[in-house]
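> Quick one: sequence plus predicted model below, questions after.
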Amino acid sequence: MCGRTCLTLDPDQVICACKYPPHNEVKAKEEIKQEFVAPEWRAEFNLGRRYNASYNIAPTDITPVIVSAAHFSEAEDQQSARVVMPMMWGMIPAWHKGDYRKHGLTTNNCRLEHLMDSKLYRGPFKRGQRCVVVCEGFYEWQTTKQAKPSEREAYLVYVPQESDVKIYDKSTWSPANVKLLRMAGLFDVWQDESGDKMYSYSIITFQSSKIMSWMHYRMPAILETEQQMNDWLNFKHVSDCQALAALRPATALEWHRVGKLVNNSRNKSDECNKPFELVAKPEKPKGMLAWLTGRKPQQQQQKDKSNSREKKQLQLNTNIDAIKRSPTSPHAPNAAKRPRCEIIKKGETADITVKAEPADC
């Protein structure tokens, strides 16, 4: 956990969905409606890789991540402002040399219990490189029941929405009224030999609370309130201990079962996040596809082949018996005598003549 997410918004829509109240403004007991601030979208090169909205986002994909603007500016008024920037899911070790895809480590998730003991995560945490990963929801497979990986039930987990909003149906909501799920993470910056940068992150997880323990033994650190968001992002004014205290189990989550289509990360269909009972049944395959998808298990195929050989042998024996009983068969009683070839030399040439002689058999 967490191994797959869903985010179908383009950059402009992500910015709209990530608006936040000004941290320094206090309007207690005022009836003035508080204006929300839109974060800045900071487009990084990331070795030419771009964020693409998807119903099925997997590790190594590029996704939007919220960080403090103080990472890029020393101005005082930027200390608590937020920036949204694309990063790769799966932190690349800063010390890694060569192809960034071949560091050989699994860095999709960072266990909170081992964060301070990890050579990979301790440095970014101490440098204040905290981030928040946003998505409409994450997919989780139930591991508390005995089942093969391919047969485990998959679920989409998300935060509670307004009563008329269905997270799997975009016709029922807009970026302005949808509530994105926000997960705490750490990010780092890796450079190749040319000095080009790649931003990458890991999602922080800990042992599941009762709300999710029936599904999986691990869950992400979900930030439910704006206070938690500020405490986690504002590394300049919030200590490490205070930031860690902001990471606690979520108190309200919703989920629904989804189809097996999501099991393959190459499937990007809008059917991925729909409830299991609403997923369209695939059409019955035709032609060659029907033969390929309708192939029987190996044991059944071997049994069918054995039966087929027996049938062919039985048919062959039947045909041989029928031939022997035929009046024209040389094996039949009183069969007609067949001609035999005889070569007769005439001078220096040889002609082939046919004589009617009794058969040898």
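Sure thing, it's come through.

> drop to CA atoms for contacts and neighbour counts, all remaining ones
Fine.

> Can you get me a residue count around the nearest residue in space to His103 that is not next to it in sequence?
The spatial neighbour of His103 that comes closest, neighbours along the chain excluded (Cα to Cα, 6 or more residues apart in numbering), is His96 at 6.4 Å. When counting by other Cα atoms under 10 Å, one arrives at 15 neighbours for His96.

> all helices of the stretch 51-200 of the chain, in order?
122-126 (DSSP state H, counting those that start in this stretch).

> contacting residues for Val132?
With contact set as Cα atoms under 8 Å, 6 or more residues apart in numbering, Val132 has these partners: Val65, Ile66, Val67, Arg182, Met183, Ala184, Gly185, Met229, Leu233.

> Next up, a structure to set beside the first:
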Amino acid sequence: MCGRFTLTVTWEDLMERYLIDPESTSPFHTPRYNIAPTQMVTAVIHDGVRRRIGQLRWGLIPSWSRDSSGAAKMINARSETLEEKPAFKTPFIRKRCLIPADGFYEWQRTADAKTPHRIGMKDGGIFSMAGLYDMWTTPDGSKLSTCTVITTRPNQLMERIHNRMPVILSPEDEALWLSRSAGSGDLKRLLGPFPAVEMTATVVGTSVNSVKNDTPDCIRPITS
């Protein structure tokens, strides 16, 4: 699964990376070191004319849902069953987004401990996790936009740490993922594991275990 991630870059870095006009939106991002479910996350969509950047709450609530009770269980969507699950079927075809990150956390289980790792690109750069979003009408009539991160089988780097990983899109495939005219077959071919050779994993301290901690200490490597 993908249950925590980081986005430690600046607002300017995001604007440049996703080719978004800075004048099209007001800055809202500050560096984040321990992004957790139910929090607001940065996301990029395409509105049919241009890319837009904004915030979505992590934990999908389908538009047809009666309440928000299931959101915490929908932080991830398995790539293998997107077209089978009612909550994900329509968003997969119509409401796809990019969720920027520069690292994600996973805990490696051993006989007597769980060791946190931060996984990212070898160059330390921003990457895009494949996401879905939907808009839910709350009981008081307001709108809430929520999202989920799609997961897939692990690559060679991840398989020693965990049996799932987020779908990471190569930069050249991001436009296709956001395209409103993309077909199911073209989209599904993007849902495999990202090449392990381009990634790295680093053991970090247990500060990340608590969602209350959102400081640079969360990403500090542990050296033996």
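Cool, the structure landed. Please read all numbers here as calculations on a predicted model, not as lab measurements.

> about what we covered before: give me the buried subset of the contacts of Val132 of structure 1.
Buried members of those, scored by 16 or more other Cα atoms under 10 Å, are Val65, Ile66, Val67, Arg182, Met183, Ala184, Gly185, Met229, Leu233.

> So which of these are in strands?
The members of these that map onto strands under DSSP state E are Val65, Ile66, Val67, Arg182, Met183, Ala184, Gly185.

> Hmm, Ser202 and the last one touching each other?
Yes: counting by Cα atoms under 8 Å, Gly185 of structure 1 touches Ser202, with 5.5 Å between them.

> any common contacting residues for these two?
Cys110.

> what residue of structure 2 matches up with Leu181 of structure 1?
Here Leu181 of structure 1 is matched to Phe127 in structure 2, going by TM-score structural alignment.

> What is the neighbour count of that match?
With other Cα under 10 Å as criterion, Phe127 of structure 2 counts 20.

> my guess is it contacts Ala101, does it?
Yes: the pair Phe127 of structure 2 / Ala101 is scored as a contact, 5.5 Å apart, by Cα under 8 Å.

> show me where structure 2 has strands.
So, for structure 2 - with DSSP E - the strands run 5-7, 32-35, 40-46, 51-58, 76-78, 96-101, 103-109, 114-121, 127-137, 143-152, 165-166, 168-169, 199-203.

> Report the mean deviation for the longest one after fitting onto structure 1.
On superposition with structure 1, the mean distance recorded for strand 127-137 of structure 2 (mean Cα distance after the TM-score superposition for structure 1) is 0.8 Å.

> and the angle from that strand to strand 103-109?
90 degrees (axes from the mean of the first three to the mean of the last three Cα atoms, to 10 degrees).

> elements contacting strand 127-137 of structure 2?
helix 86-94, strand 96-101, strand 143-152, strand 168-169 (3 or more Cα pairs under 8 Å, 6 or more residues apart in numbering; DSSP states H and E).

> After alignment, which residue of structure 1 pairs with Lys89 of structure 2?
Checking TM-score structural alignment: Lys89 of structure 2 goes with Arg122.

> How about Ile219 of structure 2?
By TM-score structural alignment, Ile219 of structure 2 lines up with Asn273.

> How about Arg52 of structure 2?
Aligned partner of Arg52 of structure 2 by TM-score structural alignment: Val83.

> who's in contact with that match?
So Val83 of structure 1 contacts Pro39, Glu40, Trp41, Arg42, Ile66, Val67, Ser68, Ala69 (Cα under 8 Å, 6+ apart).
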